[in-house]
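A.B. asks: Got a predicted structure plus its sequence, pasted below:
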Amino acid sequence: MASQAIHIPHGPARSAHLLQRTMAEWRDGGDDLLLFAYGSLIWRPDFQYAEALPARVLGFHRVLRMRSRVNRGSPQEPGLVLALISGGSCRGLVYRIPRETGEQVLLPLWEREMPNGVYEPRWLNCDTPSGRLRALAFTLSRQSPNWTGSLHEPELLHIFRHARGRYGTTLDYLLRTVQGLREHGIRDKELERQAHLAAQHGLCGPF
C-alpha cells in the first residue's frame, strides 16, 4: 500500500483525490483500519476504536511546524499544528478500528485532518507490542507551502499569543498534546521546551 506523491494543488480537489486513493488502498488490504496518532488524535480521537497500542515509527518525527489557517489559526493570524516529517523516529499510538466501521471513522476524520489536502497520507510501519503493523498517518513534505521550517522564539510567542482557529488556539493545542503524550509515558523534548517557553512568558501556568 505504498502512497505516491501527487501534484494536484492544495484544496478540496486534492483532499478528495487523496481520500479516494486512501480508501482504495485500505480496502485492497482487507483488514481493520489502523491509524497512527502522534498529536491531537491521542487526546481527542473523536471515534470509537477496538484497541490502542503504543507504537513507534522509524523514519519520521513529530514537529510543530505546519501552518494552520483553519483549525488552529486564521488567514490573518496563521497558527501551527503538528506534522510528521522525514527523519528520526516518533512514539505515539496505533488505533485499530474494525473493518465494518472503518469508513464511518475515516470520513469525518478526513474532514478534520484534511480540509485543504495539505497532509500527505501514508501507510507507515509501526512497531507495537503486537508486532509491526502498517497504519495510516498524516505526514508533511518539506516542500509543502505550509511547512514553516525553523521558527525563532519571538515568532513562536507571537503565534501562541494570537493564533486561534475553529478548534481553538495553537497554544492550547500544544499544551494538550504535551499532556496527552505524558499520560502515555511519552516526553517530547521539543514540545516540552515550547510549552516551558510559553510558561516563562506568562502565557500559561507552570508546565
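C.D. replies: Okay, I see it. The model shown is predicted, which means the values in this text are computed figures rather than measured ones.
A.B. asks: okay, CA-based contacts and neighbour counts for the rest of this
C.D. replies: Fine.
A.B. asks: Name the surrounding residues that touch the biggest helix by length in the chain.
C.D. replies: For the chain, the helix with the greatest residue count under DSSP state H is helix 12-29. Identification of contacts with helix 12-29 by CA atoms under 8 Å, 6 or more residues apart in numbering yields 1, 8, 33, 110, 114-118, 121.
A.B. asks: which of these sit farthest apart?
C.D. replies: Ile8 and Leu33 (25.6 Å; CA to CA).
A.B. asks: Strands of the chain, start to end?
C.D. replies: 33-37, 51-68, 79-97, 120-128, 131-139, 164-165, 168-169 (DSSP state E).
A.B. asks: Need the ones you listed in TSV (columns: mean neighbour count and distance to Thr22).
C.D. replies: Shown next, in TSV, are the strands of the chain (neighbours: other CA atoms under 10 Å; distance: least, CA to CA, whole Å):
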stretch	mean neighbour count	distance to Thr22
strand 33-37	25	11
strand 51-68	20	19
strand 79-97	22	15
strand 120-128	20	7
strand 131-139	19	9
strand 164-165	22	27
strand 168-169	17	28
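A.B. asks: this is the other structure I want to compare:
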Amino acid sequence: MAADMDEFWVFGYGSLMWNPGFRFEEKRTARAFGYRRSLCVHSWVHRGTERHPGLVLGLDHGGSCIGMAFRVPPAERTEVVDYLRERELVTHVYKERTMRVQLSDGRRVPALAYVIDRNHVQYAGTLKAEQAAATVATAVGKSGNNREYVLNTLAHLREMGIRDHWLEEVAANLTDGTAASAQA
C-alpha cells in the first residue's frame, strides 16, 4: 500500500505517543525499522542534573521500535514542525529525520522523527538494563524523579498494547531493589 505523498506524518516513541501536543487527523500504531527505543539520553534538566544525570528516551540505532504515527493536517504542518523543534531540539541531543515507518494497516509512509545524536555529550551509549536502572533510581530533575518517568512511560506503553522488553527489564530492576543496591 502506498501513501499519499502530500501526507505529513510524525512518529513518536516516547511521550509524544500519549501527549503529542498538536492536532492530528489520524493516529496509528507504527514500526520504525533500524532504530530502537532506549534510555540513552543523559537528562541534565527534566529528570536529572548535570552533576547527577538521569536518563530519558531516545531513538537509537539498531532493531526496530513500535510507536505511534500521527497524520497532521496539511495546513498545520509548519506550525507542528515549529512546535516539535521547540519541544525536541532544546539541547540538540536529537536530530530531526524523515524515516519510513510501517503503519498498522500495512502502509509505509515517511514520518518526521527525532533520533539521538550519538556524538552529543548527553548520549549515554548502550546500557545494560541494570546500569540504566542504577542511574534512574536516584535521579531527580525539574520535571520530577527519573524513576516515575520510566514507570509512567512503561504504564503508557502497556495501555497502548506495546511491549518493550528492555524497558520492562529496567523497570523490574527499579522495583525489585536491584538498582538501589547497585548505587550503594
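C.D. replies: Looks like it arrived, so ask away. Predicted model only: the values in this text are computed from it and were never measured.
A.B. asks: quick revisit: out of the contacts of helix 12-29 of structure 1, which are buried?
C.D. replies: Among those, the ones that count as buried by 16 or more other CA atoms under 10 Å are 33, 114-118, 121.
A.B. asks: related to what we said a few turns ago, format the strands of structure 1 as CSV; extra columns: distance to Gln20 of structure 1.
C.D. replies: CSV is the format used below for these (distance: least, CA to CA, whole Å):
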stretch, distance to Gln20 of structure 1
strand 33-37, 15
strand 51-68, 24
strand 79-97, 19
strand 120-128, 11
strand 131-139, 14
strand 164-165, 27
strand 168-169, 29
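A.B. asks: out of these, which comes closest to Arg182 of structure 1?
C.D. replies: Nearest to Arg182 of structure 1, of these and by CA to CA, is strand 79-97 at 10.8 Å.
A.B. asks: Where does the closest one end up in structure 2?
C.D. replies: Per TM-score structural alignment, the counterpart of strand 79-97 of structure 1 in structure 2 is residues 54-72.
A.B. asks: what separates the matching stretch from the chain centre, distance-wise?
C.D. replies: Relative to its chain's centre, stretch 54-72 of structure 2 lies at 4 Å (CA atoms, centre = their mean, to the nearest Å).
A.B. asks: got a list of what the nearest residue to Ser74 of structure 1 once chain neighbours are set aside touches?
C.D. replies: Nearest non-adjacent residue to Ser74 of structure 1, counting by CA to CA, 6 or more residues apart in numbering: Gly165, 5.7 Å away. Contacts for Gly165 of structure 1 (CA under 8 Å, 6+ apart) come out as 69-74, 79.
A.B. asks: Trp44 of structure 2: neighbour count?
C.D. replies: Neighbourhood size, Trp44 of structure 2 [other CA atoms under 10 Å]: 21.
A.B. asks: Same check on Arg166 of structure 1?
C.D. replies: Neighbour tally, Arg166 of structure 1, other CA under 10 Å: 11.
A.B. asks: got a list of what the spatially closest residue to Leu33 of structure 1 that is not a sequence neighbour touches?
C.D. replies: The shortest distance from Leu33 of structure 1 to any non-neighbouring residue, by CA to CA, 6+ apart, is to Ile97 (5.0 Å). Residues in contact with Ile97 of structure 1, defined by CA under 8 Å, 6+ apart, are 32-34, 48-51, 105.
A.B. asks: could these go into JSON lines alongside distance to Leu133 of structure 1?
C.D. replies: Shown next, in JSON lines, are the contacts of Ile97 of structure 1 (distance: CA to CA, whole Å):
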{"residue": "Asp32", "distance to Leu133 of structure 1": "11"}
{"residue": "Leu33", "distance to Leu133 of structure 1": "11"}
{"residue": "Leu34", "distance to Leu133 of structure 1": "8"}
{"residue": "Gln48", "distance to Leu133 of structure 1": "19"}
{"residue": "Tyr49", "distance to Leu133 of structure 1": "16"}
{"residue": "Ala50", "distance to Leu133 of structure 1": "15"}
{"residue": "Glu51", "distance to Leu133 of structure 1": "13"}
{"residue": "Val105", "distance to Leu133 of structure 1": "19"}
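A.B. asks: counterpart of Gln45 of structure 1 in structure 2?
C.D. replies: One correction, residue 45 of structure 1 is Pro, not Gln. In structure 2, Pro45 of structure 1 lands on Pro20 (TM-score structural alignment).
A.B. asks: separation between the spatially closest residue to its match that is not a sequence neighbour and Ile66 of structure 2?
C.D. replies: The shortest distance from Pro20 of structure 2 to any non-neighbouring residue, by CA to CA, 6+ apart, is to Gly12 (7.9 Å). Note on Gly12 of structure 2: its distance to Ile66 of structure 2, by CA to CA, to the nearest Å, is 9 Å.
A.B. asks: swap in Ser181 of structure 2?
C.D. replies: Distance, Ser181 of structure 2 to Ile66 of structure 2, using CA to CA: 32 Å.
A.B. asks: ok, the match of Pro45 of structure 1 - how many residues close by?
C.D. replies: Counted with other CA under 10 Å, Pro20 of structure 2 comes out at 17.
A.B. asks: Over to the one 4 residues further on?
C.D. replies: Look at Phe24 of structure 2: counted by other CA under 10 Å, it has 18 neighbours.
A.B. asks: Could you pull up the residues touching it?
C.D. replies: 70-73.
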